[in-house]
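*Asks:* the following block contains a protein sequence and its predicted model.
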Amino acid sequence: MSRKIIIFDTTLRDGEQALQVSLNSREKLKIALSLEKLGVDIIEVGFPVSSPGDFNSVEKISNVIKESRICSLARCIKKDIDIAAQAMSNAKNFRIHIFLGTSNLHIYSKLRKNFSEIIEMAVSSIKYTLRYTNDIEFSCEDAGRTSPDNLCKIIEKVIQAGATTVNIPDTVGYTLPTEFSKIISDIRLRVPNIHKSVISVHCHDDLGLAVGNSISAIQAGAGQVEGTINGIGERAGNTALEEVILAIKTRKKILNVYTGIKHKELYNTSKTVSKLCNIMVPSNKAIVGSNAFSHSSGIHQDGILKNRKNYEIMNPETIGLKIVQFNLTSRSGRAAIKNRMQEMGYSESDYNIEKLYMDFIKLADIKGKVYDYDLEALAFIKLEKFMKLKKYFKLKNLNINFNTLGLSTVSIQLIAGKKLHTKKTKSFNGPLYTIYKTFKQLINFNISLKKFKLITKIKENKTITQVKTVVKYNNRFFNGISVNKNIIKASAKSLINILNDIWISKQIRIKFNKI
């Protein structure tokens, strides 16, 4: 019979404590609401005794969250437990999570105690916590390096005292999946009262094994998995919950377990956490990375077109993501080109596939990624003419001034074909936005800025800036990339690249009545 795995999210506690800038109460509440919508069983919302700000955030979240169970962390100290309970006093349901080091390394070098004293502290703390709640989780910190005998002994004692969940953390990401699986199996075999408590696991990713260890623990009988969205957290991070959740769904016949997660909320939750925590999700990140469901190889693209299962073990729609379009690069084949042209509304009789493919390969070698509007233009004009049209808009002059009050003044002279256009704009929104605003007023394109990204590198005492700009025009996204040692010039050139692409696209789509 399939059993349910409890999903315990610690993004707002273990994840947040590793951020360079702490989240405020409003941001934490947004993440908590997103986690609740996702269907997370337990949300660990903070460590209330650590700061007044953390206490206030826990209190605020406890007033709002109703569907998920709220949890707060506490040391085996009465004051910690009192404050955790106070912060969550208005919660519909709450859990107190207490922890204590159990490995010899932690006991002797960090806590300066012996094992008997550790057991006494753990037991007395659990008994004290019972005055506030019957939902108590005890963590054996550094369980991965705790001797099996000591680990089983303290687990038996804390369950006797009233712990309803015992957490087995691989605190420093040290164990291998086979080792971690054996730890869980031994606990189930050797702890006589283990049936009275849920075994939880909390793995760190120092060796890149957090998800593997968590899955091996599930197979060994663990009933709760702890982790964070996008795997954020101390050092190399925590178990990435989205990976565990999709592994459970994708390999359900093997694992024979399930979760209560609403899978279609995974992608939006990942985006929310990434944005508010200001931590970019790597493009190759499993499940939620921008390349997780994209395909560049011509062989892969052809296989996907015939049957997506050839190269996809999961449906992107499962996580709330629309089917991702192919990356059109020099590795793409004719099948992908034909498919993309068809999706844009063109039949094979509208263009010559061989001519298009040859020009596409040449452009891809120059540009890297080829976008829809590039492909569309190449289908109907030669590459040489395309490259010439890319210079329709040219920057003749750009002047920028800004004062201590924050007012930016931008003056631009732009050549469009054979005409010279001049515009001066003022704004308090910063010089880069003022440049965008000036360009928009110079031309007759109703564009809206969607993304503006700066990557600055210092090499051999020289600063090089790459600017990537994305704008929306007529329900289509246009991308402009420029590299320059001057941020202002790079920003302006990225916008000019976009304007030229929009202008070319307009000519093509007017010709074929696609606009």
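*Replies:* Sure, I can see it. Numbering: from 1, shown residues only.

*Asks:* make it CA atoms for all contacts and neighbour counts henceforth
*Replies:* Noted.

*Asks:* Three-state assignment for Cys203, please.
*Replies:* The three-state assignment at Cys203 reads strand, by DSSP: H, G, I helix; E, B strand; the rest coil.

*Asks:* Lys303 contacts Tyr311, doesn't it?
*Replies:* Not Lys; residue 303 is Gly. Yes: under the criterion of CA atoms under 8 Å, Gly303 makes contact with Tyr311 at 7.1 Å.

*Asks:* neighbour count winner among these two?
*Replies:* Comparing Gly303 with Tyr311 by other CA atoms under 10 Å, the one with more neighbours is Gly303, at 16 against 13.

*Asks:* putting a second one here so we can go through both:
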Amino acid sequence: MTTQHIKTDDVKPVSENHVKIFDTTLRDGEQAPGFSMSTDAKLIVARTLSDLNVDIIEAGFAAASPGDAAAIRTIASEIEGPTIGSLARLNKNDIDAAAHAIEPAQQKRIHTFIGTSPLHRDAKLKMSKEEILKVISEIVAYASSACDDIEFSPEDAIRTEREFLLEAVEAAIEAGATTINIPDTVGYTTPEEITDLFRFLKENAKGADRAIFSVHCHDDLGMAVANSLAAVRGGARQIECAINGIGERAGNCSMEEAVMALATRRDFFNVSTQIDTTKIFAASTTLARVTHNPIPRNKAIVGKNAFAHEAGIHQHGVLANKRTYEIMDAEAVGMPSNSIVLGKHSGKHAVAARVKALGFNVSKQKIEDIFPAFKRLADTCREVTDADLVRIVTGNAETDGRIGPWRMRKTELHVNFEDETRPHARITMEHDNGERQSVTHEGEGPIDAAFAAVCAIADVPGHIHTLDLNHVAAEGIVRAEAVIEVEGKFYSGKSEEVDIADAAVASFVAAVNQAAAIRAGVSAEQERAAS
């Protein structure tokens, strides 16, 4: 099976088999607690969405606040390609605010909504069915006079009586709505139900041929993606979703999961999107960075474990043919190639493959000889790193847990906001041979300066790739994990410290140590083999 890669240059005209991707990361996603974004952050994400080639970016809710309106207008002014939209309640003030915010966009959309379920009519709106239908007709028509592209959502559609939902949809189409979105506002439906509902609406709504039907699902019962895909089977040709599935409560339909399901199982769904799937991982990590919310390891498509394998049976299969346990390529979503994680479940095939990848030329007998030491170490730790493997291959498996030749001895960070002195750091490190070195280095910030000083001492040309910091309040520690790039190869290091700066620098030193240990170990083994 070949995973579909869709690049912007390959986009074909919209057809009945094209599913539009309406991204609401910057609206519904940002409404979730802990995901609020500044205008600058929103613009970064909007550029990422444009690179992904989404059809519509719902940039915010203009009437919610002046800041939201300004952010939408900034995005509308600077982002080219996707349609830029704003949410609006079904009243003239909201419509006017939305129209003004999206005005600079080359392609614009107003997305308006009103509750239609009995709960919303009685508890929230205090309106009758007749009053709601009248407002739909009047305000959708008003919105249509301000913008050619109008989307209408009957909020809480899933818990709305079918016949009344049909009337609301027909009233919106008659008033000028070009997209009808059916939201599962509280994540209540099931795949079978939503497929049937979309078929009912498309077959029975007057004017259905004049509108695109859209789906917006929440994940309260963990079925947002499944329900969205089921709606596509029922005739939906737009999916409303968010990067990493962020959104109100348990979140929205995950953009990357829905897109890759349609791409990987095109044989089943017989539809496609225009998303450049190779940009998915970059979009996911960008959102995680600007919102300071890390991606769970086990997150489908973009999590660290999505293409990682530790079980020996799985590793053997993947090494022989990765289709044995992978239904898509990691490269298809822009991730590095599949990751063989060495641990207590790993077998000899995985160990041999990793030893070879590290540059060692060893025999099958050598692998047999070192495998017991590998297993002993694997039983004592969560993951056997490359540096651990180097120690085993070179005969130093029984040393203590420290990896590499360098120890941190002193860290001094300096920054002065009251003068023009550049941030700098003084780092003191000790080598296994007893030699101590101290280096002072400048940088963009004190941590950056410390990293540069560490590299200067260790003589390792490393550059920080990612740095994850997590404060564990219950234990009073900071856990850090750094990934560095050295001459095209990646190395990682972990640390636990009380201070956040100490943790960051210590994890960087651990990564540099790993690089130094591997380089030294490979050279030593090659010399031994040559002699």
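*Replies:* Done, it's in. Treat the numbers as computed from the prediction; the structure is a model and nothing was measured.

*Asks:* mind checking the TM-score on these two?
*Replies:* The TM-score (TM-score structural alignment, normalised by the length of the first structure) is 0.90; 511 aligned residues with a CA RMSD of 2.9 Å.

*Asks:* tell me how far the alignment partner in the first structure of Gly493 of the second structure lies from Lys437 of the first structure.
*Replies:* Alignment note (TM-score structural alignment): Gly493 of the second structure maps to Gly480 of the first structure. Per CA to CA, to the nearest Å, Gly480 of the first structure is found 16 Å from Lys437 of the first structure.

*Asks:* for the longest helix seen in the first structure, packing partners?
*Replies:* Looking across the first structure with DSSP state H, the single longest helix is helix 487-511. The contact analysis (3 or more CA pairs under 8 Å, 6 or more residues apart in numbering; DSSP states H and E) places helix 487-511 of the first structure against helix 372-378, strand 393-402, helix 431-442, strand 462-473, strand 476-484.

*Asks:* one more time with 7 Å
*Replies:* Helix 487-511 of the first structure is packed against helix 372-378, strand 462-473, strand 476-484, with contacts defined by 3 or more CA pairs under 7 Å, 6 or more residues apart in numbering; DSSP states H and E.

*Asks:* where's the next helix or strand after the shortest one relative to the chain centroid, distance-wise?
*Replies:* Sequence-wise, the next helix or strand beyond helix 372-378 of the first structure is helix 383-389, with elements assigned using DSSP states H and E. For helix 383-389 of the first structure, the separation from the chain centroid amounts to 39 Å (computed by CA atoms, centre = their mean, to the nearest Å).

*Asks:* what are the contacting residues of helix 383-389 of the first structure?
*Replies:* Asp359, Ile504 (CA atoms under 7 Å, 6 or more residues apart in numbering).

*Asks:* buried set for that helix?
*Replies:* By neighbour count with 16 or more other CA atoms under 10 Å, helix 383-389 of the first structure contains the buried residues Leu383, Phe386.

*Asks:* ditto for stretch 120-132 of the second structure
*Replies:* His120, Arg121, Ile132.

*Asks:* one more: stretch 299-318 of the second structure?
*Replies:* Buried residues in stretch 299-318 of the second structure, counted by 16+ other CA under 10 Å: 300-312, 314-318.

*Asks:* next step: those residues restricted to strands.
*Replies:* Members of these lying in strands (criterion: DSSP state E): Ala308, His309.

*Asks:* related to what we said a few turns ago, pick the most deeply packed of the helices and strands packed on helix 487-511 of the first structure.
*Replies:* helix 372-378 (a mean of 20; mean count of other CA atoms under 10 Å).

*Asks:* check the mean deviation of that helix from the second structure.
*Replies:* For helix 372-378 of the first structure, the mean deviation from the second structure after alignment is 2.8 Å (mean CA distance after the TM-score superposition for the first structure).

*Asks:* related to what we said a few turns ago, relative to the second structure, what is the average displacement of the longest helix of the first structure?
*Replies:* Averaged out, helix 487-511 of the first structure is 4.0 Å away (mean CA distance after the TM-score superposition for the first structure).

*Asks:* which residues touch that helix?
*Replies:* 373, 377, 389-393, 435, 465-469, 478-484, 515.

*Asks:* so the match of Gly493 of the second structure versus Val191 of the first structure, what's the distance?
*Replies:* 61 Å.

*Asks:* what of Glu120 of the first structure?
*Replies:* Distance from Glu120 of the first structure to Val191 of the first structure, by CA to CA: 18 Å.
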